[in-house]
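> fold the following and give me the result.
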Amino acid sequence: MNAAAVGQPGATDYPGLEWLASMAALVDAEGAIEYANPALENGLGVSRRLLNGQNLSHWMDCPALWQESLLQVRSNEFSSKRFDCMMRLRDLREAVQVQLIVARTDHPQGLLLAEVVEISQQSRLEREEQWHNQAQANKELIRNLAHEIKNPLGGLRGAAQLLHAELPSAELQEYTQVIIAEADRLQTLVDRLLAPHRKPHVVGDVNIHEVCEHVRTLLQAEFPQGLTIEQDYDASLPEFRGDKEQLIQAVLNIAHNAAQALQQRIVQRDARIVFRTRVARQMTVARQRYKLALVLHIVDNGPGVPAELRDRIFFPLISGREGGSGLGLTLAQTFVQQHQGTIECDSQPGHTEFRITLPLP
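Take a look at the predicted model:
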């Protein structure tokens, strides 16, 4: 049934539902959808045109409880009814626990309001807030620490050079060469720490798929065999204003980490990385509400992030790989946040997913 038909609800009839952060629908007596808000459209990954006429129970594992609640509200036994249920949402391999609220409305055809609230949504927002605050603290710590290291480092290297010139034997000069080399290594590390904070934005039109394809080309050149990189792109995504080089670096840091974690699977020739893009509607990104947002999923089938590192993976100098600098994800987070975006990670053995969310104009 078409929601735009005469007597049927449309977006302009319920503007409050259009802006509602939680998923909501107007359903008939049997639970068939007559109107779906953007949050539901985004959550289920199905356009409202295709949702119209489908029963919401199609995504539930509790159809009997759903029908019972509809009947109780419809018969005025309750003005509203709420219950917990499991629902399958887009791109999730397992059902997600939600709370469903069914309530009467004043619609002339007696349509009922169904609201779907992810029980995990609040914890996600709290985690995003925690990561945002930690990123700000990291940024200040990095800046102060880098400057504190950089100032005496120049003096240390200069003194080593002078001493090197005065030493009488090549054997002793080897020691000063070690000091100079290590000072240069630390200087490089400091420069990497400071780079995202002092490098100015080079803003231009950015196509996220060009960013992904650039990174894919680099990865396939480094890992020509044993690694499959899949593309699942939403061609409707518009260009946006941003710093293309920073975003390439952010995506490359994440994807390169994934490839390095896939070494064993690469040997077995079944390593896989997926670049998936989607548009999200009515999204809260970095504590701001946006009508549209771009979501880039970077998924791999590696061993997963160690449990003890999952809450600290964006911290500077934290690495689960021997010889890793622990700066890749920190820099990726910094570059994404400079675009008013967020970066999240969910990981378990066989499935690690990074999500970059960027607001669209």
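
> going by C-alpha atoms from here, please, whenever you check contacts or count neighbours.
Fine.

> so in the protein, which strand runs the longest?
Longest strand of the chain, by residue count under DSSP state E: strand 271-285.

> wait, isn't A114 in contact with I33?
No. If you go by C-alpha atoms under 8 Å, A114 and I33 don't touch, sitting 9.4 Å apart.

> helices and strands around the strand or helix carrying L193, which ones?
Assessed by DSSP states H and E, L193 sits inside helix 170-198. Packing partners of helix 170-198 (3 or more C-alpha pairs under 8 Å, 6 or more residues apart in numbering; DSSP states H and E): helix 119-166, helix 328-337.

> what about it, distance to the chain center?
Centroid displacement of helix 170-198 relative to its chain, using C-alpha atoms, centre = their mean, to the nearest Å, is 35 Å.

> go on, stretch 347-361?
Relative to the centre of its chain, stretch 347-361 is centred 3 Å away, using C-alpha atoms, centre = their mean.

> go on, stretch 321-332?
Taking C-alpha atoms, centre = their mean, one finds stretch 321-332 lying 18 Å from the centre of the chain it belongs to.

> returning to what we had before: what's the most buried one of the helices and strands packed on helix 170-198?
Mean neighbour count (mean count of other C-alpha atoms under 10 Å) peaks for helix 328-337 among these, with a mean of 23.

> which outside residues touch that one?
The list of residues contacting helix 328-337 from outside it, by C-alpha atoms under 8 Å, 6 or more residues apart in numbering, reads 135, 196, 246-247, 249-251, 253-254, 257, 313-316, 342-343, 356, 358.

> ditto for stretch 248-257
Applying C-alpha under 8 Å, 6+ apart, the set of residues contacting stretch 248-257 from outside is 211-212, 214-215, 219, 273, 298, 328-329, 331-333, 335-336, 354.

> to compare against the first, here's the next sequence to fold:
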Amino acid sequence: MYSVLIDHISTAVIQLNNKLEIEYLNPAAEMLLAVSRRRIQGSAVGAVFRETQEGIESLYSAIDTGNPFTKREAEITCNNQKTLFCDYTVTPILGSANSTVSLIIEFYPRDRMKRISQEDELIANHETSKELVRGLAHEIKNPLGGIRGAAQLISRAFTDEALNDYTQVIIEESDRLRDLVDRLLGPRQIPKSQPLNIHKVLERVRQLISVETENQISLIRDYDPSIPDLTGDESQLIQALLNITRNAMQALIEHDSDTEKTIQISTRALRQFTIGSKRHRLACKISIIDNGPGIPEAIMKTLFYPMVSGRAEGTGLGLSIAQSIIHQHQGIIECHSRPQHTEFNILIPIEMTTQG
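The predicted structure is shown next:
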């Protein structure tokens, strides 16, 4: 009766004996930890998930003392190498002589809430940086217009061609600064939304990168053909995806490595998926993965800010503009990086909702 009840609850539950061997796990735990009850029963707990040494010692302490405990925001690694963020509660079950005979562990996944929280923070930071840039642009463009106009008036009064060359420098540099400010502001046009095939967009990006790299980098495609047409602006999406892929290309070219340099472009359909705080019936996930040196930890949190770059020659505008474009498509760009594996995930709803 006990196991029948546990089998029908949505909370993932594992029972361990006093040697930390698995006696039982319910279907919710099988799904969460990606294991089979029949294959794993009787194995050590490490066969299901790997905890820190401190976490293992806490389990043994619960056996010795009979005291339950809860661990918040634990990061454990499942046997399929998937990292799981969760809270879990450990409850010792006492025998007739008040000695612990087993432990019950209840898992409460926090992956979805953690991702939503991270995305909300990313969106808020992006909105804040946009407001700062708008204010800065206004303060720069007003005097620039005056400088340019004054230089034009002065040039008309000069008869000396050499002096006109100097005023022309002022005019050209003013125009250059104006163009830089416009680039900082990102795309100001509302997306021209129409049905499009995301793989056509990605093929265009792949062709452009292939020409630029002259076959120095292997471009690997892993497309999900089941993805239907999504609603978006084709030229803007090409620009956003090209910015991200070109960053990966430049990082690989500048990185001195004996291993084959690769960029993998993959797509997947996600059902009932949350972007920010909004759930979408169907979303498209585009992943751009390179095996370069990785992104420095110091700039990870500010990666999508304007003028932030990990390259000496970089302007720091490419990712900021890409994030603005994807945000206009009601999506978001996430990044995870470690040496030899940098992954940008672009999440876009298949059907954009009408903005009020």
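
> so which of A114 and I33 of the first structure has more stuff around it?
The neighbour count for A114 of the first structure versus I33, taken as other C-alpha atoms under 10 Å, is higher for I33 (27 against 24).

> might you report the residue contacts of the more buried one?
Contact analysis of I33 of the first structure by C-alpha under 8 Å, 6+ apart lists A25, L26, V27, L51, N52, G53, Q54, N55, L56.

> so where do the helices sit in the stretch 201-350 of the second structure?
For the stretch 201-350 of the second structure, the helices defined by DSSP state H, counting those that start in this stretch cover 234-254, 318-328.

> ok, which of these comes nearest C86 of the second structure?
Nearest to C86 of the second structure, of all those, is helix 318-328, at 28.7 Å by C-alpha to C-alpha.

> so which bit of the first structure is the closest one matched to?
Using TM-score structural alignment, helix 318-328 of the second structure lines up with residues 328-338 of the first structure.

> other SSEs contacting the longest strand of the first structure?
Packing partners of strand 271-285 of the first structure (3+ C-alpha pairs under 8 Å, 6+ apart): helix 38-44, strand 227-232, helix 244-261, strand 288-300, strand 351-359.

> in a markdown table: the ones you listed, plus distance to R90 of the first structure.
Below are these laid out as a markdown table (distance: least, C-alpha to C-alpha, whole Å):
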| stretch | distance to R90 of the first structure |
| --- | --- |
| helix 38-44 | 5 |
| strand 227-232 | 14 |
| helix 244-261 | 22 |
| strand 288-300 | 12 |
| strand 351-359 | 14 |
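
> right, and these - which one's nearest Q282 of the first structure?
Going by C-alpha to C-alpha, the one of these nearest Q282 of the first structure is strand 288-300, 4.4 Å.

> mean per-residue distance, that closest one to the second structure?
In this overlay with the second structure, the average offset of strand 288-300 of the first structure from its partner residues is 1.9 Å by mean C-alpha distance after the TM-score superposition for the first structure.

> quick revisit: okay, and the common contacts of A114 and I33 of the first structure?
Shared contacts of A114 of the first structure and I33, defined by C-alpha under 8 Å, 6+ apart, are found at A25, L26, V27.

> ok, so of these, who is nearest L292 of the first structure?
If you rank those by distance to L292 of the first structure using C-alpha to C-alpha, A25 comes first, at 19.3 Å.

> tell me the SS of the closest one?
Secondary structure assignment for A25 of the first structure (DSSP: H, G, I helix; E, B strand; the rest coil): strand.

> can you report how many residues lie near the residue nearest to it when sequence neighbours are not counted?
Distance criterion C-alpha to C-alpha, 6 or more residues apart in numbering; nearest residue to A25 of the first structure, sequence neighbours excluded, is A36 at 4.4 Å. A36 of the first structure is flanked by 26 other residues according to other C-alpha under 10 Å.

> L100 of the first structure too?
When neighbours are defined as other C-alpha under 10 Å, L100 of the first structure has 21 of them.

> I'd guessed it sits against R82; true?
Yes. Using C-alpha under 8 Å, L100 of the first structure makes contact with R82 at a distance of 5.4 Å.

> please name the residues that touch the alignment partner in the first structure of T267 of the second structure.
The alignment partner of T267 of the second structure in the first structure, by TM-score structural alignment, is T277. Taking C-alpha under 8 Å, 6+ apart, we find T277 of the first structure in contact with D232, Y233, D234, L294, V295, L296, H297.

> select only the buried ones of these in PyMOL?
Buried members of the contacts of T277 of the first structure, defined by 16 or more other C-alpha atoms under 10 Å, are picked up in PyMOL with:
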select buried, resi 294+295+296+297
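
> still contacting in the second structure, which of the contacts of T277 of the first structure?
Shared with the second structure under both residues aligned by TM-score structural alignment, their matches' C-alpha atoms under 8 Å, the contacts from the contacts of T277 of the first structure are D232, Y233, D234, L294, V295, L296, H297.
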